[in-house]
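Novice: Kindly generate the corresponding structure for this input.
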Amino acid sequence: MLNISTPKQVMIWLTVIVGLMLAMPNGFYGRVEAHNDAMKVIQTGRSDATLAEAAAGWPRFLPSNLVNLGLDLRGGAHLLVEVRVEDVHATFLEGFWPEVRDVLAAERNIVGFVTREDSPESELRVRISEPGGAARALELVRGLGRPVTTLMGAGASNINVSMNGTVLTITLSDAEKLAMDERTISQSLEIIRRRIDEVGTREPTIQRQGAQRILVQVPGVGSANEIIDLLGTTAQLTFNPVLGRTGDANQSPGSGNILAPDAEQEGLFYILERRPVVTGEDLENAQLDFDQNGRPAVAFRFNTAAARKFGDYTLENIGSPFAIVLDNEVISAPTIQSHIPGGSGIITGNFTAEEATNLAVLLRSGALPAELTFLEERTIGPELGQDSIDAGKIACIVAGLAILLYMALSYGLFGIFANIALIINVGLIFGLLSVVGATLTLPGIAGIVLTIGMAVDANVIVFERIREELKTAKGPARAIELGYEKALSSIVDANITTFITAVILFTIGSGPVSGFAVTLGFGIMTSVFTALFVTRSIISLWFARTRPKTIEV
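Specialist: The predicted structure is shown next:
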């Protein structure tokens, strides 16, 4: 029947009201955004008059979700970085040397003395003094290999070992390199995401591109250099025993040691044990603090295991210096005055408050497993983003007015009903985008413009079917009912195929393509809802009120 039951009418219009309420905050974007930012800060425990005023700028009982603006609309930083996975290969081989040395030294009566030879970073070369022990040395070192855990490398060893005379050459196997590269990229993605999220940026785009590259887009920042400074530090923190100091940059530190420059005093170098006592990976927390002189510093706390190890070391080495090393530079080299049992400490230096905060962020988020190379960097100004928004508004308004005029001229009163549903449709799209926290990009605006054009397709099919039914001398009520029934299959088929396309674009595409797919997919859902339910509800209410004998479509 044409009449729609009261419960269905209530559900339809309740859905419309909720959708428009969710979309409403986007009409007051600046106020709501300031309110949301202030509320985030207040929830951390901070509060002042400015924050309270910003928080009061939008009623708390109203929805406050916003459509996030993408890089091309808001402005911000665009970076393409490459992860130097070769660094991880070299680090693994460097750490593998003590194992090789120990296993060979255990059978010194067979293999003789063991020394490390100079070699490229991609290889580890070890020389034994007894030629007759070559076969045994090869067997022992191969026994240190571990199976690769990935599906593609199952059954393969993680190392390749060859013997040339009395020199063992150890390299990573191809299967282990692939597995290690995959882990490195995944870890880098997660650490980059944590670092950027820590500084409060909105909806950054961080995704893998190719085998070793990562795309980073951060809306709302003033310069790409801000992100480079945040990401350019690997933040590899270690606590190493100090063996001595020197002013000679070319002095050999000796086997098992490293030479690290002082971060503040030029020309000063420290001789450190290569193997650290604890590392930044053992940190449980790091945050901005101030030293006894009121200068910015970074307070840190180790996890339980590292705290015990650190406490034991300080107890056994009271009066000895130890170095806090960040990215191969000594940022502090204090003397151990007493036992430090709690696993807590403070890093001091000539920090500004901002530098100390950023260092705390880096330490909390963890060290990058490998150095990043910035291949492409650019800053998109907010003026360019505002131009895109203005152009998008004009496109939406022109498309909307053209559709409204066409429908009113073509279908009269029924066209006006469709126009009302079209306006509701656009509001529902923004309501859905807001509630899921989607990011709107310039291609996303194109998706909305396309949706506006497509939104009336279903109504056109329905109205043409009603015209056909009216020609068979059926009554107005029956003609309207049959028009909707017979148009249903065509509407569903057309929109399902388009929706499948949107899903494929979202799944396979990235960045702007994904943004276009999101708005297109949401637009299809809201278009079908408004065409089959909202427009029909309006016609039903009108028909029940006026009871016309004839209708013009």
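
Novice: contacts and neighbour counts: CA atoms only from here.
Specialist: Fine.

Novice: and the host helix or strand of residue 31, what other elements does it pack with?
Specialist: In the assignment (DSSP states H and E), residue 31 maps to helix 29-43. Under the contact criterion of 3 or more C-alpha pairs under 8 Å, 6 or more residues apart in numbering; DSSP states H and E, helix 29-43 touches helix 49-55.

Novice: quick one: buried residues of the helix it packs on?
Specialist: Neighbour-count burial for helix 49-55, counted by 16 or more other C-alpha atoms under 10 Å, picks out 51, 54, 55.

Novice: The structure of the following sequence is requested for comparison with the preceding one:
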Amino acid sequence: MKLLTRNNILLFLVVLLISFCSFIVLPRSTPTTLKIGSFQRDLQIKKGLDLEGGVQLIYKVELDGIDSADREDAFSGVKSVMERRVNFFGVSEALVNTSQSGDNYRLYVELPGVYDVDEALNVIGKTAKLDFRVVDNSAPDPTTPEYTQSGLTGSNLKKAQVAFDQNTGEAQVAIQFDDEGSRKFEEITRNNLNKPLAIFLDDQLITAPTVQTTILDGNAVISGSFTKDTAKQLAIQLNGGALPAPVTLEQQKTVGASLGDTSVKSSIVAGIIGLILVALFMTSYYGVLGFIAVISLLCYALITLTIYILLPVTLTLPGIAGFLLSIGMTVDSAILIFERLKDEVRLGVDNKFAVESAFTKAWNSIRDANVNTLIVCFILFNPLNLQFLNSSGLVRGFALTLSMGIFIGLFTGIVIVRTIIRVFYLNDFELELGRIRLPRFSFRGIRND
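Specialist: The predicted structure is shown next:
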């Protein structure tokens, strides 16, 4: 039995990769989660607003009262807070994009799969100011407690999350302070034993529990007449923090899911028809080599969808267009390689040398073409947020999927195709029924045996 060669090992690794990708993209009737150590991901493709339907909110950020030198930082701060809020809202594929034109600053918030506009507005656009207050001993009427600031505020908050009382099952909000907040909270609880400690949100009294003991670990619970939903909303607002600048809702729009279903079905049909036509052309014109290129396209699709799921990438209709376009560019690479291989075969070059020479000589053209496309993708994605370039989330989605497809296409075209050709064309295999040799390269009457 022959020892495994380098090409055989590489082919084995490719098969393992494709098997893993097939497992990830396998359709499932029930939601499935992949968990490896601390990594956890739902095995489903995240769809954008145009495919899933949902809510789009457009906010104007009021920066008139902020010095011009500090406006960019304030604007970035507003975006960061909004992103935290929509993430805590539970919409991982939500998008928060910015737009600036002169002195006009706007935020575009897209929440796929969310249709309760009032709830979205209440959670995302509201400024939550949390502070803890102690009893004012100098108040004239001791029977009606008045409260004064304790110095402990929401800025000392590390995390807030929904919890449930073990005895009553009522919803609560568990909060955890940072190191500074923990020290303040310990001092406050030590100095106010058996006295109420009031918790105010936006200057409204939420609850005033009595301090039973000194709390040393910086953990506390906000209790009251909470439902699960109201406790979740409060936790979201506390985690988000206060907005650095006021925002005004300019426009709200609800997109129906029926538009998304139509777009997805049309895109799938177009993609399938395109793949079939490409497969027919490649196999009819290049024979077995064309069939190998079709296999590489299937590998390309599996790897791409796996990356979309694991990152995850929010897929929009322009993103699907970028994905389909990158398939065509992957085929272009295979055609360049096969045409160069045809030239080598026409010159009567040995098969092994012809393969290596074809990939080497075709690489310069493949590299240059893909670099030019990547430059365009960089401009369309506009990672530096330059004002004179595009800032649309849909266009960025197109640029992202196209650029990812280019890199994956290079891997499938250069690594997978070359490995398959090296293994199945340049090696002989022994089977139980005897020794066989696969056909050599043949292009329209040009043959090298």
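
Novice: can I get the buried residues of helix 49-55 of the first structure in JSON lines with distance to residue 436 of the first structure?
Specialist: Output for the buried residues of helix 49-55 of the first structure, formatted as JSON lines (distance: C-alpha to C-alpha, whole Å):
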{"residue": "51", "distance to residue 436 of the first structure": "26"}
{"residue": "54", "distance to residue 436 of the first structure": "24"}
{"residue": "55", "distance to residue 436 of the first structure": "22"}
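
Novice: do you know how far the counterpart of residue 337 of the second structure in the first structure is from residue 209 of the first structure?
Specialist: Following TM-score structural alignment, the counterpart assigned to residue 337 of the second structure within the first structure is residue 462. Spatial separation of residue 462 of the first structure from residue 209 of the first structure under the definition C-alpha to C-alpha, to the nearest Å is 45 Å.

Novice: what does residue 37 of the first structure give?
Specialist: From residue 37 of the first structure over to residue 209 of the first structure the distance is 31 Å, taken as C-alpha to C-alpha.

Novice: same question, residue 388 of the first structure
Specialist: Computed as C-alpha to C-alpha, the residue 388 of the first structure to residue 209 of the first structure distance reads 26 Å.

Novice: Tell me which of the two has more neighbours.
Specialist: residue 388 (18 against 13; other C-alpha atoms under 10 Å).

Novice: How about the contacts made by the aligned residue in the second structure for the more buried one?
Specialist: In the second structure, the residue paired with residue 388 of the first structure is residue 263, using TM-score structural alignment. Contact partners of residue 263 of the second structure, counting by C-alpha atoms under 8 Å, 6 or more residues apart in numbering, are 51, 317.

Novice: Looks to me like residue 263 of the second structure is in a helix.
Specialist: Yes: assignment of residue 263 of the second structure by DSSP: H, G, I helix; E, B strand; the rest coil places it within a helix.

Novice: picking up where we left off before, how many neighbours does the match of residue 337 of the second structure have?
Specialist: Neighbour count for residue 462 of the first structure, taken as other C-alpha under 10 Å: 26.

Novice: hang on, isn't it packed against residue 483?
Specialist: Yes: at 5.4 Å, residue 462 of the first structure and residue 483 qualify as touching, with contact defined as C-alpha atoms under 8 Å.

Novice: in the stretch 51-200 of the first structure, which spans are helices?
Specialist: In order along the chain, the stretch 51-200 of the first structure carries the following helices (DSSP state H, counting those that start in this stretch): 71-74, 85-105, 108-111, 134-142, 174-198.

Novice: try the stretch 301-450 of the first structure
Specialist: For the stretch 301-450 of the first structure, applying DSSP H, counting those that start in this stretch gives helices covering 304-316, 353-365, 382-435, 442-455.

Novice: Can you get me a residue count around residue 375 of the first structure?
Specialist: Neighbours of residue 375 of the first structure using other C-alpha under 10 Å come to 10.

Novice: can you pull the contacts of residue 309 of the second structure?
Specialist: If you count contacts by C-alpha under 8 Å, 6+ apart, residue 309 of the second structure has them with 24, 25, 41, 42, 43, 44, 45, 46.

Novice: hmm, try it at 6 Å
Specialist: Shown here is residue 309 of the second structure, whose contacts under the criterion C-alpha atoms under 6 Å, 6 or more residues apart in numbering are 44, 45.

Novice: Now check it against the first structure: what is it aligned to?
Specialist: So, by TM-score structural alignment, residue 309 of the second structure is matched to residue 434.

Novice: now swap in residue 108 of the second structure and tell me
Specialist: Using TM-score structural alignment, the equivalent of residue 108 of the second structure in the first structure is residue 215.
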